[in-house]
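[1] sequence isn't available, so here's the structure alone:
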């Protein structure tokens, strides 16, 4: 049995998948399996994956209809055999020490390892390391609230650059929420944290997150209001469940957390609302009226007024305006 299952969802990356796969083959740690899930790629990505599988028995390719990254990752989890699970995105790559550094810092199945990430840019900007971690630092999720805040652990929702226990994933039936198209990865990580005792940090930035000009990004897509409401409610629930354990009382950090994970999604839902669903957005925003009042910290002051306007049933004033705009378009 392999020690680590490396799961890579693949879609439309024929220019980059070679580098990704080669970087995993070149790992100094050798006890791994690589599961490549071709999510109905319209290009040659799937065929490239098949060629590698023919040469290396540790590589398995699963071809699927296009159902999105969460579905692809879940297929990977359903087929994983390793003690640990690691996720890599198909247009990124990792240094040869990537798996070794994660494994060396793992002490038990109830400890999740947070690795570091280096951001590489295609426009000649210098690479930037994401996190300032103290290597080997162990953070108890029941007692070390100051360290949880210092390292902003709840904000790090990357499934990449982490070492997960497959036993915990299977025991608690953890999967990516396929009803979400926004922050579904963050929700998976938050749910996983409920079942581990501690987080151990690695400061080695050996995961290369590639930022490419002209490449479409999920964060830049227009998400429907109903999807954003769904994401907001699930994220806010996960934060509440987590903080029942973490006991974070730092209001400045809670404001950052609630704004980033929940309230911003509702504001984006308002921005993307149509005449048909604007009232649903208003109902959702009023449900979290106290969170908006106590914790919402937007980048621009004027945005603080918008939730107050909606709390006065302002969406009913907006509905005819949206209807007029939709008729004109």
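    Yes, it's here. Bear in mind that the values here come from a model prediction, so they are computed numbers and not experimental data.
[2] C-alpha only now, for contacts and for neighbours.
    Will do.
[3] I'd like the next helix or strand past the longest helix along the chain.
    If each helix of the chain is counted by residues according to DSSP state H, the longest one is helix 225-246. Counting by DSSP states H and E, the element after helix 225-246 in chain order, helix or strand, is helix 251-258.
[4] any idea of the angle that following helix forms with helix 225-246?
    140 degrees (axes from the mean of the first three to the mean of the last three C-alpha atoms, to 10 degrees).
[5] the helix or strand immediately after helix 251-258 in the chain - contacts with which helices or strands?
    Beyond helix 251-258 on the C-terminal side, the first helix or strand identified by DSSP H and E is helix 264-271. On a contact count with 3 or more C-alpha pairs under 8 Å, 6 or more residues apart in numbering; DSSP states H and E, helix 264-271 meets helix 225-246, helix 278-287.
[6] list the buried residues for helix 264-271?
    By 16 or more other C-alpha atoms under 10 Å, the buried positions in helix 264-271 come out as 264-270.
[7] out of those, the closest to residue 285 would be?
    Of all the buried residues of helix 264-271, residue 266 has the smallest distance to residue 285: 6.7 Å, by C-alpha to C-alpha.
[8] so who does the closest one touch?
    The contact partners of residue 266, taken as C-alpha atoms under 8 Å, 6 or more residues apart in numbering, are 228-229, 232, 281, 284-285.
[9] now swap in residue 49 and tell me
    Per C-alpha under 8 Å, 6+ apart, neighbours of residue 49: 17, 36, 61.
[10] wasn't the last one part of a strand?
    It refers to residue 61. Yes: counting by DSSP: H, G, I helix; E, B strand; the rest coil, residue 61 falls inside a strand.
[11] give me the neighbour count for it.
    21 (other C-alpha atoms under 10 Å).
[12] which residues touch it?
    Contacts of residue 61 by C-alpha under 8 Å, 6+ apart are 35-38, 49-50, 53.
[13] now it, nearest residue through space, not along the chain?
    Using C-alpha to C-alpha, 6 or more residues apart in numbering and skipping the chain neighbours, the partner closest in space to residue 61 is residue 36 (4.8 Å).
[14] my read: the one you found touches residue 8, true?
    Yes: in this structure, residue 36 is within contact of residue 8 by C-alpha atoms under 8 Å, at 5.0 Å.
[15] so what sits against both of these two?
    Counting by C-alpha under 8 Å, 6+ apart, the residues touching both residue 36 and residue 8 are residue 76.
[16] all the strands of the chain, residue numbers only.
    Assigned by DSSP state E, the strands in the chain fall at 4-10, 32-39, 59-64, 84-87, 93-94, 111-114, 117-121, 128-129, 138-140, 162-165, 198-201, 207-211.
[17] let's have those in TSV, adding distance to residue 293.
    Listed next are these as TSV, based on distance: least, C-alpha to C-alpha, whole Å:
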stretch	distance to residue 293
strand 4-10	40
strand 32-39	42
strand 59-64	45
strand 84-87	37
strand 93-94	42
strand 111-114	33
strand 117-121	34
strand 128-129	34
strand 138-140	31
strand 162-165	35
strand 198-201	32
strand 207-211	35
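[18] try this one side by side with the last:
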């Protein structure tokens, strides 16, 4: 494929203690068939050899710019990269992931007269188990042959797959730098959940046309260490983050007058919060957290907001058998969660019927 390479693309890579993977990541960018790149590496206070490896790569290729900073987190590192970027488009790459050889060329080929380009993802782990995300190849869009879609169509798909990295993650996407900078769109710093989703939602408020690449452009390496699982789950914090995420979704969907999609989002967010509580909190505590979630004006004065969530509360009332399980010490949390999900599935099946 021959693509005009006059347009500079800035690739932003936040780096923190990834000496095992960082060279593979950066070499995958340097080896792209699309050459007009500005590669911005932000070493976020690494304590391993990541910074030294980046220094060596900077000396070998003039396109590489290395910025060192104290450890402030991935969002702050990405924001530093945004401010430094001079390209027309911006691509985010995580330092333990990598690109396929023609990824940027394929995305650049779809970038004409669109505000965002999205490509497919390949998932892998250190045991080289691959799984391809083929969202656009699985009949989830009305017209699979369409290379460009309007924002409304994209948002309809997004509402049904709100936690899919294809929509929420900043990688696998080519952003217009002018939209980001002219509207002051940056990643939220100091938060531990949904900062990347919120960035995308803010960006989409200014996008009208989305280009899609039905080919893998990004290889995502799943974290096998389970570091997140070792962090104590703060239900109050996570519930507040879900509220904030729904608020951002609400602004976007109300702007385009597609309230039905927003209803999907609110219901799904509610269920994620509810699922996270089952077997981990007392019934009274669950009710309190869920009431707090429902009390927020998620839909920006939408009168249907409480009606939507009150319907969902009927599920909580339908499983009072939970109380029996709480009184039986031999029943594990996993058993309780499985029990709940069986009931949940049955209730929603009956509703659809």
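    Right, received. Where do you want to start? From a predicted model like this one, the values you see are computed outputs, not experimental measurements.
[19] TM-score for this pair?
    Put the two chains on top of each other and the TM-score (TM-score structural alignment, normalised by the length of the first structure) is 0.77; 295 aligned residues with a C-alpha RMSD of 3.3 Å.
[20] circling back to that earlier point, may I see the contacts of residue 61 of the first structure organised as TSV, with distance to residue 81 of the first structure added?
    Output for those, formatted as TSV (distance: C-alpha to C-alpha, whole Å):
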residue	distance to residue 81 of the first structure
35	10
36	14
37	15
38	19
49	19
50	20
53	17
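[21] which of the residues you listed are still contacts in the second structure?
    Cross-checking the contacts of residue 61 of the first structure against the second structure gives 35-38, 49-50, 53 as conserved contacts, using both residues aligned by TM-score structural alignment, their matches' C-alpha atoms under 8 Å.
[22] restrict these to the buried ones and give me that as a PyMOL selection.
    Command for PyMOL, covering only those of these found buried under the criterion 16+ other C-alpha under 10 Å:
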select buried, resi 35+36+37+38+49+50+53
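[23] which position in the second structure aligns with residue 82 of the first structure?
    Residue pairing (TM-score structural alignment): residue 82 of the first structure is matched to residue 87 of the second structure.
[24] still on that earlier bit, between the contacts of residue 266 of the first structure, which is closest to residue 104 of the first structure?
    Comparing those against residue 104 of the first structure with C-alpha to C-alpha places residue 232 closest, at 35.8 Å.
[25] so what's the closest one closest to, chain neighbours aside?
    Nearest non-adjacent residue to residue 232 of the first structure, counting by C-alpha to C-alpha, 6+ apart: residue 262, 4.2 Å away.
[26] quick check: the gap between residue 149 of the first structure and residue 187 of the first structure.
    With distances taken as C-alpha to C-alpha, to the nearest Å, residue 149 of the first structure is found 18 Å from residue 187 of the first structure.
[27] please read the previous query as pertaining to residue 209 of the first structure.
    20 Å.
[28] then residue 239 of the first structure?
    Taking C-alpha to C-alpha, one finds residue 239 of the first structure at 9 Å from residue 187 of the first structure.
[29] who has more neighbours out of these two?
    Per other C-alpha under 10 Å, whichever of residue 239 of the first structure and residue 187 has more neighbours is residue 187, with 26 against 21.
[30] report the central residue of the first structure.
    residue 185 (2.9 Å; C-alpha atoms, centre = their mean).
[31] what's the match for it in the second structure?
    Under the alignment by TM-score structural alignment, residue 185 of the first structure pairs with residue 196 in the second structure.
[32] tell me the contacts of its match?
    Listed by C-alpha under 8 Å, 6+ apart, the contact partners of residue 196 of the second structure are 168-170, 187.
[33] check residue 81 of the first structure too.
    Residues in contact with residue 81 of the first structure (C-alpha under 8 Å, 6+ apart) are 1-2, 4-5.
[34] kindly report the same for residue 120 of the first structure.
    126-128, 208-211.
[35] residue in the second structure matching it?
    By TM-score structural alignment, residue 120 of the first structure lines up with residue 124 in the second structure.
[36] again, but for residue 292 of the first structure
    The equivalent of residue 292 of the first structure in the second structure is residue 309 (alignment by TM-score structural alignment).
[37] burial count for that match?
    Each residue near residue 309 of the second structure was counted by other C-alpha under 10 Å, and the total is 19.
[38] pretty sure it contacts residue 294?
    Yes: at 6.3 Å, residue 309 of the second structure counts as touching residue 294 under the criterion of C-alpha under 8 Å.
[39] number of nearby residues for residue 325 of the second structure?
    Neighbour count of residue 325 of the second structure, defined by other C-alpha under 10 Å: 17.
[40] and stretch 55-67 of the second structure, which residues are buried?
    57-58, 63-67.
[41] with stretch 131-144 of the first structure instead?
    Buried residues in stretch 131-144 of the first structure, counted by 16+ other C-alpha under 10 Å: 131, 133, 136, 138-141, 144.
[42] which residues sit against that stretch?
    Contacts of stretch 131-144 of the first structure (C-alpha under 8 Å, 6+ apart): 105, 116-117, 147-148, 151, 196-204, 245-246.
[43] make it 7 Å
    The contact list for stretch 131-144 of the first structure (C-alpha atoms under 7 Å, 6 or more residues apart in numbering) reads 105, 116, 147, 197-203, 245-246.
[44] which one of those is nearest to residue 71 of the first structure?
    Lowest distance from residue 71 of the first structure to those (C-alpha to C-alpha) belongs to residue 116, with 25.5 Å.
[45] just give the nearest non-adjacent residue to the closest one, would you?
    residue 205 (4.5 Å).
[46] so what corresponds to the one you found in the second structure?
    Checking TM-score structural alignment: residue 205 of the first structure goes with residue 216.
[47] tell me who's in contact with the closest residue in space to residue 197 of the second structure that isn't next to it in sequence.
    Counting by C-alpha to C-alpha, 6+ apart, residue 197 of the second structure lies nearest to residue 168, which is 4.4 Å off, once chain neighbours are set aside. By C-alpha under 7 Å, 6+ apart, residue 168 of the second structure lies in contact with 196-197, 200.
[48] which of those residues show up in the first structure as well?
    Contacts conserved in the first structure for these, using both residues aligned by TM-score structural alignment, their matches' C-alpha atoms under 7 Å: 196-197, 200.
[49] just to check, the match of residue 205 of the first structure is in contact with residue 121?
    Yes: using C-alpha atoms under 7 Å, residue 216 of the second structure is in contact with residue 121, at 5.2 Å.
[50] more neighbours: which of the two?
    In this view residue 216 of the second structure and residue 121 are compared by other C-alpha under 10 Å, and residue 121 has more residues nearby, 23 against 20.
[51] now that one: how far from residue 248 of the second structure?
    According to C-alpha to C-alpha, residue 121 of the second structure and residue 248 of the second structure sit 25 Å apart.
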